[in-house]
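> Return atomic coordinates for the entry below.
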Amino acid sequence: MRFSVRLGSGTPAKVFRDCAVAAEELGFDQIWTGNDLLRRSGIVPVTVALAATSRIRVGSSVLNPVSLHPAEIAMIAAGLQDFSGGRYLLGLGAGSEVFLRWAGLQLAAPVRRTREGLRAVRTLLTGGVPDGWHERAALKDGPAPTPIYLGAMGPKMLALAGREADGVLALCLPPTQIDWFAARVGDTASKPDFDLACCLWVSIDDDRDAGRARLAAKIAAYSGSLAQDSLAAAGFDLERFKHVQSLVTAGDLDAATAAVDDDMLRLGIAGDVHDVIDRCLELKASGVRHLSFGQPLGGSLVEAVALLGRHVLPHL
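The predicted structure is shown next:
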């Protein structure tokens, strides 16, 4: 099995570095951080973490080919591969429509722009010239082969990942839907190293109630932006999510968090060490081979990484 931890966009570089050092010591295979537009750059913490570690692979999840040109993405990846001895992982995605439009950027359809960006970056990193570019538009310092993961939730993006990427960061909400995600990625038998990361919302704490409350707050905050069809397919009561969102809209975040019930908490994994172990063992038994632990994680990110590494990973 593979294990990774994901920290959100805007995570301070020093915090990400400390989490990377802890994750490496405790047996994690990968650590990722985001790069949402208008937050702190995700490239800086990735670089700092690579400098502070020697084994763990460090990834950007995810860069988009709109605000960053594919040539720039390939240049960044090549530089980080050279610096790290090949430990950098490149995450690509469509980027947030909202944030990109705030910046006045013109957008092609999400799958189209991601596919075109992926192909251009891949071609550059393997020493070629992308279709339609000038014949001299190749990386001047030589190829830098890099694993490319797509960040995906929807069927079309998942299928694109299965066809053309080396892995997928699949945000599984709820985790029990992993078979749905795997089916849409499709048959990757011809790519035995393809990495389907089951990305989870996880909140772990010595205090079980504190862990559950932290996940409830995250679910409340995102209650209005989750895909309704996906929630319905997983057997959730859509009216509950609408009620929580109405409280968020009214500005009563405490009431919204309190309104997240036990069934809604199925969207992620929350509680103490034993709760997290039990849920993760169920996922392993169902065939999951890469568990990726994402925020909220814990009140202290470093302490949450330590709890996962010391107490959860040994059971898996």
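
> use CA for all of it now, contacts and neighbours both
Will do.

> residues contacting residue 18?
For residue 18, the contacting residues are 49, 302, taking Cα atoms under 8 Å, 6 or more residues apart in numbering as the criterion.

> Helix or strand: which one has it?
helix 13-25 (DSSP states H and E).

> Alongside the first, I'd like the structure of this one:
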Amino acid sequence: MQIPSLGRVGVYLPVPFTDPPAPRELPAAAVRLADAGYGTIWTNEFPGKDALVQLAVLLEATERVVFGTGVANIWTRDARTAAAAAEFLHRAHPGRLVLGLGVGYPQQAADTGREYGDPLATMRDYVDRMRPAEYPRILAANGPKMLALAGELADGAMPAMLPPEATALARRVLGPGKLLVAGLAVMPGASRAEAVARVTGTLGQPWFARAVARAGYPADADRLVDAVVAYGEPDAIAVKVREHLAAGADHVALLPQSGSDFATDVEMLARLAPAADQPI
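Alright, predicted model coming up:
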């Protein structure tokens, strides 16, 4: 199984969790980002927005872009349903799909009437129930145990919003030959104070505090912000991209954090593309 060429830098389609854009706006946005130079576009998922259905539309609207789910939540669909959908997309658009899977949070399991259980056992069971694939599968993994599982059962991993030291740890755990996608929070044009406010909100999530502690950072937003958020001018953001690539990432996926409307974020990301993809 050959992993598609993702390029050094990709971008999330900046669909907000509230007030999502009309469906017809998504293909136009993907084309705009592709024209700006991004060879890989990632999509998120939340109730009411199916990641794989979305990719069916986006793949048809573009010719060469690789699309990845970042990530498809395993509580949204049965493992065999996910496998069948991803296989269909891969056969229709060979070499243009990366299926990212995530175990998510207990509330997401509860919303489907199921028990969250042990996340490692749950993810193992889910991947085991998917038949072998001709497209790459990666796991959302911010801790060493899930990273090890990704190295065992999948083709790679996607840690997100963590410092370069965590990317280096992920590479050591995964070993060579596995795809490592680092999700980098980006806030172009933002001040440091605005970036600190964003990190402060994320510190309320226990997984984040544990992950940054493993990387040697205290759970202090003011001391952590420069390590986990790329903010300010395009050249400063490019520096953070290069840090993750140097730490062992194969690909950096830009995660917009501005909170602006969809169209504004798309244009912001398009303008950022030339700087973000500067060589290491």
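
> quick revisit: what does the very next helix or strand once past the helix holding residue 18 of structure 1 correspond to over in structure 2?
Per DSSP H and E, the first helix or strand lying C-terminal to helix 13-25 of structure 1 is strand 30-33. Under TM-score structural alignment, the counterpart of strand 30-33 of structure 1 in structure 2 spans residues 40-43.

> compared with structure 1, how much does the matching stretch deviate?
Following superposition, stretch 40-43 of structure 2 is found to deviate from structure 1 by 1.2 Å on average (mean Cα distance after the TM-score superposition for structure 1).

> what comes into contact with that stretch?
Residues from elsewhere that reach stretch 40-43 of structure 2, judged by Cα under 8 Å, 6+ apart: 6-7, 9-14, 30, 34, 51, 55, 65-71, 253.

> Helices of structure 2, residue ranges please.
Residue ranges of the helices in structure 2, as given by DSSP state H, are 25-36, 51-61, 79-92, 106-111, 119-128, 144-153, 164-174, 192-202, 206-214, 221-228, 234-246, 262-276.

> tell me what the longest strand seen in structure 1 is packed against?
Of all the elements of type strand in structure 1, the one with the most residues (DSSP state E) is strand 195-204. Contact here means 3 or more Cα pairs under 8 Å, 6 or more residues apart in numbering; DSSP states H and E; on that basis strand 195-204 of structure 1 packs against strand 167-171, helix 208-222, strand 269-271, strand 290-297.

> Any chance of a markdown table for the ones you listed, columns mean neighbour count?
What follows is those, written out as a markdown table (neighbours: other Cα atoms under 10 Å):
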| stretch | mean neighbour count |
| --- | --- |
| strand 167-171 | 25 |
| helix 208-222 | 20 |
| strand 269-271 | 25 |
| strand 290-297 | 23 |
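
> In TSV, list the ones you listed along with distance to residue 232 of structure 1.
Below are those laid out as TSV (distance: least, Cα to Cα, whole Å):
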stretch	distance to residue 232 of structure 1
strand 167-171	16
helix 208-222	16
strand 269-271	19
strand 290-297	23
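
> For residue 102 of structure 1, which of the ones you listed is the nearest?
helix 208-222 (19.8 Å; Cα to Cα).

> For the closest one, name the packing helices and strands.
Taking 3+ Cα pairs under 8 Å, 6+ apart as the contact definition, the neighbouring helices and strands of helix 208-222 of structure 1 are strand 195-204, helix 238-249, helix 253-258, strand 269-271, strand 290-297.

> would you turn the ones you listed into a markdown table with distance to residue 111 of structure 1?
Output for those, formatted as a markdown table (distance: least, Cα to Cα, whole Å):
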| stretch | distance to residue 111 of structure 1 |
| --- | --- |
| strand 195-204 | 19 |
| helix 238-249 | 27 |
| helix 253-258 | 33 |
| strand 269-271 | 29 |
| strand 290-297 | 23 |
